[in-house]
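>>> Any chance you could fold what I've pasted below:
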Amino acid sequence: MIEKETVPEHLARDCPLPEIPAEGSSNDPLTEYMVRMETALKDCNIDKKSIRQWQNQQQTP
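Coordinates of the predicted model:
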């Protein structure tokens, strides 16, 4: 019987997204939003990389 493997909890968390500025906001809140969004995307990609590394370790005999 094959047991189903589950991804460890610390690797499966969602990436928090920044709040979207109100319509008609000045450039400062929009710039801050874009910087925070870029950071969130980088964090999410690091999480995906960690999951792939974990999967590779599970497949190694």
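
>>> Only C-alpha atoms from now on, for both contacts and neighbour counts.
Noted.

>>> What residues sit buried inside stretch 33-48?
Across stretch 33-48, burial judged by 16 or more other C-alpha atoms under 10 Å covers 33, 36-37, 40, 44, 47.

>>> ranges for the helices of the chain?
Secondary structure of the chain by DSSP state H: the helices cover 27-59.

>>> one step back: list just the nearest of the buried residues of stretch 33-48 to residue 59.
Sorting those by distance to residue 59 puts residue 47 at the head of the list, at 18.7 Å, by C-alpha to C-alpha.

>>> State the distance from residue 35 to residue 48.
Distance from residue 35 to residue 48, counting by C-alpha to C-alpha, to the nearest Å: 20 Å.

>>> Also this sequence, please, to line up against the first:
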Amino acid sequence: MGRRRGIMSERFKEELAKELGFYHKVSQHGWGEITAREAGSMVKRAVQIAEESMKRDKA
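Next up, the predicted model:
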């Protein structure tokens, strides 16, 4: 089975981590060190951004 591709680009994930205040952890230790809460916060923020973008596109 092939490796699953991520939905979010690496750059987008880094920007979210910076916005949410834990990029230092990612830059020092990698994505494997973030907590489930931090990962959930990233997903929640990504959904918010997508929803805002969809609203702008409809207007």
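
>>> What TM-score do the two superposed chains give?
Overlay of the two chains. TM-score (TM-score structural alignment, normalised by the length of structure 2): 0.49; 34 aligned residues with a C-alpha RMSD of 1.9 Å.

>>> related to what we said a few turns ago, need the buried residues of stretch 33-48 of structure 1 in CSV with distance to residue 58 of structure 1, can you?
Formatted as CSV, the buried residues of stretch 33-48 of structure 1 follow (distance: C-alpha to C-alpha, whole Å):
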residue, distance to residue 58 of structure 1
33, 37
36, 33
37, 32
40, 27
44, 21
47, 17
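
>>> Would you indicate which residues of stretch 51-61 of structure 1 are buried?
For stretch 51-61 of structure 1, by 16+ other C-alpha under 10 Å, it's residue 51.

>>> swap in stretch 18-26 of structure 2?
Neighbour counts using 16+ other C-alpha under 10 Å place 23, 26 of stretch 18-26 of structure 2 among the buried residues.

>>> can you give me the end-to-end distance of it?
With C-alpha to C-alpha as the measure, stretch 18-26 of structure 2 spans 9 Å from end to end.

>>> list the helices and strands the longest helix seen in structure 2 packs on?
Counting residues, the longest helix found in structure 2 (DSSP H) is helix 36-58. Counting contacts by 3 or more C-alpha pairs under 8 Å, 6 or more residues apart in numbering; DSSP states H and E, helix 36-58 of structure 2 packs against helix 10-20.
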